[in-house]
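J.: Fold the stuff below for me.
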Amino acid sequence: MQQFAARGVHGQTVEVLAQRILTGQLPEGHTLDLIALQSEFDVSLTVLREALRVLAAKGMVDARPKRGTFVRPRAAWSLLDPDVLRWQFARSQRPGLFDDLHELRAIVEPGAASLAAARATDDDLAALDAALRDMAAAGDDASAAVAADLAFHRALLAATHNELVQRMEVVIETGLAERDRMVHGAAGPNDPVPSHKAVVEAIRRRNPTQAARAMGKLLDQAIEDVARLERTQHENRQD
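T.: As a prediction, the model looks like this:
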């Protein structure tokens, strides 16, 4: 479990068990052998049970008398929990997950841009402008580019001044972070600044229709970036 060393024993145990559940190594209905896991992870039974309580709170496992602790079906998982989202995007490799993200963003973000055009304050515009500056300054620094993109989308949702829309940050930001890491970690994504700047300028002009349209174009570019990355990966596998 060296890859999770920085998380501490308890965190390591939670992460490894979650990864095994998400990848199907521990399938739905599987009963966990706590003694075997305790020996494998070299942790106390107390640490193991604490880790399982975390996963139980997220709907991933449950414990019943005479049956023990078992993996619950995916339908029972707290899919909007930040950790569950992060685990899914980072490790599950579930087909269609990024498609789900694109569809969600297409539903939420153009509407958010439209609301922002009607409601954004000077502070909101300043936050969006700051994210654009950071995006332009990031250059080939993938980590800086990811941070700037997340800051932009966080500021966009905040500019709606709708608490429920702002709560979508948990889903969008978690998935977007993993998507950005893939795209910016590969060679040659399109320059993101012009498409993001178009959204901000429409918001600044207080034009909801143009803001929504600009966000739609931005999302089209995001889909193309992922598609191009997938084509490159496929070509490399063919070679």
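J.: CA only for contacts and neighbour counts going forward, please
T.: Will do.
J.: any idea where the helices of the protein begin and end?
T.: Assignment of helices within the chain using DSSP state H yields the ranges 8-22, 34-41, 45-57, 82-87, 97-119, 122-138, 142-158, 163-167, 169-185, 193-204, 208-238.
J.: Could you export those to TSV, including columns for distance to residue 66 and mean neighbour count?
T.: Below are the helices of the chain laid out as TSV (distance: least, Cα to Cα, whole Å; neighbours: other Cα atoms under 10 Å):
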stretch	distance to residue 66	mean neighbour count
helix 8-22	22	19
helix 34-41	14	13
helix 45-57	17	18
helix 82-87	28	18
helix 97-119	36	20
helix 122-138	55	18
helix 142-158	47	21
helix 163-167	40	13
helix 169-185	37	19
helix 193-204	56	20
helix 208-238	47	17
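J.: and this one, so I can compare the two:
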Amino acid sequence: MARSSHLIVEEPVAQLGRNLTYGLLDTIGRAIVTGKYENAVFPTEAELASIHGVSRSVTREAVKMLTAKGLLSARPRQGTTVQPTSSWNLFDTDVLRWMLERKLSVDLLRQFNELRVAVEPEAAALAAQVASEEDIKRIDEGLQRMVAAERGLDDPLEADIAFHVAVLRASKNPFYIQLREIVSTALRTSIRFTNRIKGRTADVSEHSKVRTAIASRDVEAARIAMRRIIGDVLVLIEEREPEAE
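T.: Coordinates of the predicted model:
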């Protein structure tokens, strides 16, 4: 009985520790990315613990995670230093989210969509060759959510993301599939930005062409249809109004 009671007590404590660590990770990570420590000495673990009111163990774990993401470097006798942007892991969803949340992130949005246009049309073309019925069903579900979103019955952003992630999964290519988290993360910002310019949600008819081409096993049509969707996004970004930034 004593052992069971001990386990019940420990679980919320461990959860609290994780929440504090991730909270500190988010706070410091965003501060680094937005330039708070530019031309400044990065605080020691003891100073961070004092500033944020957390334990040294929580601070140490957060710093370790930021180091793994490429934002920090910790070396003996040199202390902890902020790394240049070129060292950051842009395929880490936290790093990308912090970067996209920065003011004037339009250039990064353009660069991200340049990556998309190199990946997603080819993923759609592969999907037209290898997608299973289950894959096509997931693509259909994403498309149906987009239709529902137009009637105010679903979230337009989440519906659009579900469609694009379903196409990546349908490619059966593990490298494309592993991009689904970064695509989801960046699309949350990209879609909000382009929708704000257009004043409307994604074009369901254009997405439907991708679905039809994949289901029809038309490789080139799938590639072209997906390229058109992302190409339109790039055009919107390039033609943005100055205040859109």
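J.: overall similarity of the pair, as a TM-score.
T.: Once superposed, the chains reach a TM-score of 0.84 (TM-score structural alignment, normalised by the length of structure 1), with 229 aligned residues with a Cα RMSD of 2.7 Å.
J.: Could you give the number of residues near the closest residue to residue 130 of structure 2 other than its chain neighbours?
T.: Of all residues not flanking residue 130 of structure 2 in the chain, residue 171 sits nearest, at 6.6 Å (Cα to Cα, 6 or more residues apart in numbering). By the criterion of other Cα atoms under 10 Å, residue 171 of structure 2 has 25 neighbours.
J.: swap in residue 81 of structure 2?
T.: 18.
J.: thinking again about what came up before, can the helices of structure 1 go into JSON lines with extra columns for distance to residue 71 of structure 1?
T.: Below are the helices of structure 1 laid out as JSON lines (distance: least, Cα to Cα, whole Å):
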{"stretch": "helix 8-22", "distance to residue 71 of structure 1": "7"}
{"stretch": "helix 34-41", "distance to residue 71 of structure 1": "13"}
{"stretch": "helix 45-57", "distance to residue 71 of structure 1": "9"}
{"stretch": "helix 82-87", "distance to residue 71 of structure 1": "14"}
{"stretch": "helix 97-119", "distance to residue 71 of structure 1": "21"}
{"stretch": "helix 122-138", "distance to residue 71 of structure 1": "41"}
{"stretch": "helix 142-158", "distance to residue 71 of structure 1": "33"}
{"stretch": "helix 163-167", "distance to residue 71 of structure 1": "28"}
{"stretch": "helix 169-185", "distance to residue 71 of structure 1": "23"}
{"stretch": "helix 193-204", "distance to residue 71 of structure 1": "42"}
{"stretch": "helix 208-238", "distance to residue 71 of structure 1": "32"}
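J.: Residue 68 of structure 1 is nearest to which of these?
T.: Smallest distance to residue 68 of structure 1 across these (Cα to Cα): 9.0 Å, for helix 34-41.
J.: From residue 39 of structure 2, how far off is the most centrally placed residue in structure 2?
T.: Residue closest to the average C-alpha location in structure 2 (Cα atoms, centre = their mean): residue 185, at 1.8 Å. Distance from residue 185 of structure 2 to residue 39 of structure 2, counting by Cα to Cα, to the nearest Å: 29 Å.
J.: Could you check how far the aligned partner of residue 15 of structure 1 in structure 2 is from residue 97 of structure 2?
T.: Matched across to structure 2, residue 15 of structure 1 falls on residue 26, judged by TM-score structural alignment. Remark: distance between residue 26 of structure 2 and residue 97 of structure 2 (Cα to Cα) = 10 Å.
J.: Now residue 170 of structure 1. Nearest residue, chain neighbours left out?
T.: residue 82 (6.3 Å).
J.: what do we get in structure 2 for the one you found?
T.: Using TM-score structural alignment, residue 82 of structure 1 pairs with residue 93 in structure 2.
J.: quick one: its match and residue 185 touch, right?
T.: Yes. The criterion here is Cα atoms under 8 Å, and residue 93 of structure 2 meets it with residue 185 at 6.3 Å.
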